[in-house]
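Asker: prediction below, plus the sequence it came from.
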Amino acid sequence: MPEIKIIDLHFKNLDHAIASYLLPTNEGPILIETGPYSTYPKLKKGVEDLGYEMKEIKHVFLTHIHLDHAGAAWALAETGANIYLHPFGAKNMEDPSRLMESATRIYGDQMDTLWGQMKQIPANQLIQVEDQQSFEFGEVQIKSLHTPGHAKHHIAWQVGDVIFTGDVAGVKIDKGPVVPPCPPPDINLEDWKASINILREAKPSALYLTHYNQITDIADHLTALENILDDWAAWIQKQMRANLTNEEMVPLFMKYTAEQLRNAGLDEPTIELYEAANPSWMSVAGLVRYWTKKES
């Protein structure tokens, strides 16, 4: 098992919001997650501080194509890397125009500062990965675990007895509680819980979250994730049945989730960090869409 190198991308100049992971191998370094292109200079510096150049990274593994996880993948492709991802995400990386148009409708004039640009990746550099598919690089083997629920194109990557979980194991920053990122359009609670069971059944010794932690108390962590996922979904469903609009729900949900974090003992700067890593309003939109589809 190689030594796992954590690169803090200092998203929005915050510590521990988004991580990339570098794995040294005797065939060169492997990168798991790129973060957005807006943090590419921090990624480059992190790689160089570990003694590598960006052009040495020939294999990049994405958990999914959301911009906070994959927005800089094209820059790694330009320096020669192959990009490993779920087949459902490949089309949007080969031609990201639709992905960027959708994100622009949500983020507007914040696109450049939050995410930066995104360019096409040639199809021959996009390696579409099936479930349980394995790749070997010298002494390191990486296996894919298709884990939908947060996104239908989500993959967790198992390396030895650890798993890099993207968003399927939630967001947990420093000593705070785990929370579920629920952006539209793919949130599916049944699929997510099945994916949580996939993580359990793999019996890892540690989970590495992109936002942002190493987890070793895995059983408690996954149970807590399921519980808060149910809690948030039930809260949204209750407001929908009271005929509240998304716009009306957002400030109420932000207050509700912030209070949960305060009750867990977090201070206001850490609550703001959680909000940066996992915006509450995105979970309103994602869970409203889930219930609308489920109950239609």
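Answerer: Thanks, I have it. The model shown is predicted, which means the values in this text are computed figures rather than measured ones.

Asker: going forward, measure contacts and count neighbours with C-alpha atoms only.
Answerer: Fine.

Asker: now what about the longest strand seen in the chain, what contacts it?
Answerer: Secondary structure of the chain per DSSP state E: the longest strand is strand 140-146. The set of residues external to strand 140-146 that reach it, using C-alpha atoms under 8 Å, 6 or more residues apart in numbering, is 1-2, 25, 86, 129-136, 153-160, 195, 198.

Asker: which SS state does residue 44 fall under?
Answerer: helix (DSSP: H, G, I helix; E, B strand; the rest coil).

Asker: got a list of what residue 138 touches?
Answerer: By C-alpha under 8 Å, 6+ apart, the neighbours of residue 138 are 25, 26, 27.

Asker: work out for me the element the first one sits within.
Answerer: Using DSSP states H and E, residue 25 is not contained in any helix or strand.

Asker: now do the contacts for it.
Answerer: 2, 137, 138, 139, 140 are the contacts of residue 25 under C-alpha under 8 Å, 6+ apart.

Asker: now for residue 191, how many residues are close by?
Answerer: A count of nearby residues for residue 191, using other C-alpha atoms under 10 Å, gives 16.

Asker: what's the answer for the one 4 residues further on, then?
Answerer: For residue 195, the neighbour count with other C-alpha under 10 Å is 23.

Asker: that one is in what secondary structure piece?
Answerer: helix 189-202.

Asker: helices or strands up against the longest helix anywhere in the chain?
Answerer: Identified as the longest helix of the chain according to DSSP state H is helix 218-241. Judged by 3 or more C-alpha pairs under 8 Å, 6 or more residues apart in numbering; DSSP states H and E, helix 218-241 is in contact with helix 189-202, helix 280-295.

Asker: buried residues in it?
Answerer: 218, 221-222, 224-226, 228-229, 232-233, 235-237, 239-240 (16 or more other C-alpha atoms under 10 Å).

Asker: following the chain past that helix, name the next helix or strand.
Answerer: Downstream of helix 218-241, the first helix or strand assigned by DSSP H and E is helix 246-263.

Asker: any buried residues in the helix or strand that that next one is followed by, and which?
Answerer: Going down the chain from helix 246-263, the next helix or strand is helix 268-277, by DSSP H and E. Burial within helix 268-277, assessed by neighbour count using 16+ other C-alpha under 10 Å, is assigned to 270, 271, 273, 274, 275, 277.

Asker: second structure for comparison follows:
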Amino acid sequence: MQTKNPIRLDQRIHLIDGFDFEIPNRTGAYVLDEEQLTIIEPGPSPSIKHIKKGIEQLGFSLEVVKYIIVTHVHLDHAGGAGLLLKSCPNAKIVVHPRGKRHLADPRKLAAGARAVYGDSFSDLYDPIVPIPEERLITKEDGDMLEIGEDCKLQFFNTPGHAKHHFSIYDPVSNGLFTGDTAGVRYQLLIDQGVSFFLPSTSPNQFDPNELRHSWGRFHDLQVDRIYYGHFGMTDQPKAALQQVSRWLDVFMDIAEKAYTEGLGYDKLAERLLTAIKVDLRAKGIPDDHEIYVILNVDMQICALGMVDYLQKRKEE
């Protein structure tokens, strides 16, 4: 089993690598060391062994975990919540109201992901464990959750990536856990001095207008940090949001043209990847860099979401 020590972000927040797709720096769970020990983004079920190991490395027992928060119910963020909960007898899951039913009965969610991932589904996401309704808590826009004497997390409805998505404001760090709404942070490139953020436009609730509205809310909060579901933290939130906004313009322009030409999502994915390669070449990143293992997958999924959005818009 791949493993590495939890990443210390500050004196109370650590990030545990979940090795999603068996790739480091892909997804991670945040551990908030407060009176009510809280985990944000447990990830998919194959990641849970890494999350449990990381919690133990931090010196905590699973019995002291009080809250497990999922920003949204896509399986790479929440698919392992039920499995982790089985080992955390005193914990409850916090979820967006639109996502609650999918955690209680994940069959529809699993079927949708199976349609996207096909034969790879079992390796990537099984098992998906239903969560008893009495262990589910929902939070509406603006609701609070006290996890420490000086820490009340606040929840904000932030659609655009998914309708069942909220982001969580942490007043102590003046930071925001944004799941996928703020896009994807590519640690492998940042390690080489290339700051790189892309929007996440996966199916089937992607909406660029709602995404931009959510980014406006992020801007208004004037946070000092953004914590990403994929992967890690930036302390330059304005620059990161500006970059992801620029790339959304690029993505939508490419998608509109490909859709008008009648091209499928696979050809769209190729065009997206080409635009990214041109940009990264100019920054000194070669075409055979290992980042393209991740980017190839991401662009396939992003293309599916944009085609789905354009088809729905045409049918309106």
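Answerer: Perfect, thanks for sending it. Bear in mind the structure is a predicted one, so any value in this text is a computation, not a measurement.

Asker: returning to what we had before: which one of the buried residues of helix 268-277 of structure 1 is nearest residue 186 of structure 1?
Answerer: residue 277 (18.3 Å; C-alpha to C-alpha).

Asker: could you check how far that closest one is from residue 201 of structure 1?
Answerer: 27 Å (C-alpha to C-alpha, to the nearest Å).

Asker: what sits against the residue in structure 2 sticking out farthest from the centre?
Answerer: No residue in structure 2 sits farther from the centre than residue 261, which is 31.3 Å out by C-alpha atoms, centre = their mean. Contacts for residue 261 of structure 2 (C-alpha under 8 Å, 6+ apart) come out as none.

Asker: residues in contact with the alignment partner in structure 1 of residue 35 of structure 2?
Answerer: By TM-score structural alignment, residue 35 of structure 2 lines up with residue 26 in structure 1. Going by C-alpha under 8 Å, 6+ apart, residue 26 of structure 1 touches 137, 138, 139.

Asker: need these in CSV with distance to residue 264 of structure 1, can you?
Answerer: Output for those, formatted as CSV (distance: C-alpha to C-alpha, whole Å):
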residue, distance to residue 264 of structure 1
137, 42
138, 43
139, 41
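
Asker: tell me where the stretch 101-250 of structure 2 has helices.
Answerer: Taking DSSP state H, counting those that start in this stretch to define them, one finds helices in the stretch 101-250 of structure 2 at 107-117, 121-125, 187-190, 208-221, 237-260.

Asker: what are the contacting residues of stretch 80-97 of structure 1?
Answerer: For stretch 80-97 of structure 1, using C-alpha under 8 Å, 6+ apart, the contacting residues are 55, 57-65, 73, 77, 98-99, 118-123, 125-130, 146, 152-155.

Asker: from those residues, which would you call buried?
Answerer: 57-65, 73, 77, 99, 118-121, 125-127, 129, 146, 152-155.

Asker: give me the subset of those lying in strands.
Answerer: Per DSSP E, the subset of these in strands is 59, 60, 61, 126, 127, 146, 155.

Asker: structure 2: which residue goes with the second one?
Answerer: Read that as residue 60 of structure 1. Under TM-score structural alignment, residue 60 of structure 1 pairs with residue 68 in structure 2.

Asker: what sits against that match?
Answerer: 38, 39, 40, 41, 42, 81, 91, 92, 93, 94.

Asker: tabulate those residues in TSV, adding columns for distance to residue 188 of structure 2 and secondary structure.
Answerer: Formatted as TSV, these follow (distance: C-alpha to C-alpha, whole Å; DSSP: H, G, I helix; E, B strand; the rest coil):
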residue	distance to residue 188 of structure 2	secondary structure
38	27	strand
39	24	strand
40	22	strand
41	20	coil
42	21	coil
81	26	helix
91	33	coil
92	33	strand
93	31	strand
94	30	strand
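
Asker: coming back round to it: structure 2: matching residues for the helix holding residue 195 of structure 1?
Answerer: The aligned range for helix 189-202 of structure 1 is 208-221, by TM-score structural alignment.

Asker: the matching stretch vs structure 1, mean deviation?
Answerer: Compared with structure 1 after the fit, stretch 208-221 of structure 2 shows a mean deviation of 0.6 Å (mean C-alpha distance after the TM-score superposition for structure 1).

Asker: report the distance from that stretch to the chain centre.
Answerer: Taking C-alpha atoms, centre = their mean, to the nearest Å, one finds the center of stretch 208-221 of structure 2 at 16 Å from the center of the full chain.

Asker: please point out which parts of it sit buried.
Answerer: 208, 210, 211, 212, 214, 215, 218.

Asker: give me the number of residues near the closest residue to the first one other than its chain neighbours?
Answerer: Same thing as residue 208 of structure 2. In space, and not counting its chain neighbours, residue 208 of structure 2 is closest to residue 160: 6.1 Å by C-alpha to C-alpha, 6 or more residues apart in numbering. Residues lying near residue 160 of structure 2 (other C-alpha under 10 Å) number 24.

Asker: structure 1: which residue goes with residue 160 of structure 2?
Answerer: Using TM-score structural alignment, residue 160 of structure 2 sits opposite residue 149 in structure 1.

Asker: that match contacts residue 195, correct?
Answerer: Yes. Here residue 149 of structure 1 reaches residue 195: they are 7.1 Å apart, a contact under C-alpha atoms under 8 Å.

Asker: who touches both of these two?
Answerer: residue 168.

Asker: distance to residue 77 of structure 2 added to the helices of the stretch 101-250 of structure 2, as TSV?
Answerer: Conversion of those to TSV gives the following (distance: least, C-alpha to C-alpha, whole Å):
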stretch	distance to residue 77 of structure 2
helix 107-117	12
helix 121-125	10
helix 187-190	18
helix 208-221	18
helix 237-260	20
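
Asker: chain neighbours aside, what residue packs nearest to residue 257 of structure 1?
Answerer: Using C-alpha to C-alpha, 6+ apart, the closest residue to residue 257 of structure 1 is residue 280 (7.6 Å).

Asker: what lines up with the one you found in structure 2?
Answerer: By TM-score structural alignment, residue 280 of structure 1 lines up with residue 299.

Asker: mind listing what that match touches?
Answerer: 269, 270, 272, 273.

Asker: count of neighbours near the last one?
Answerer: So that's residue 273 of structure 2. With other C-alpha under 10 Å as criterion, residue 273 of structure 2 counts 18.
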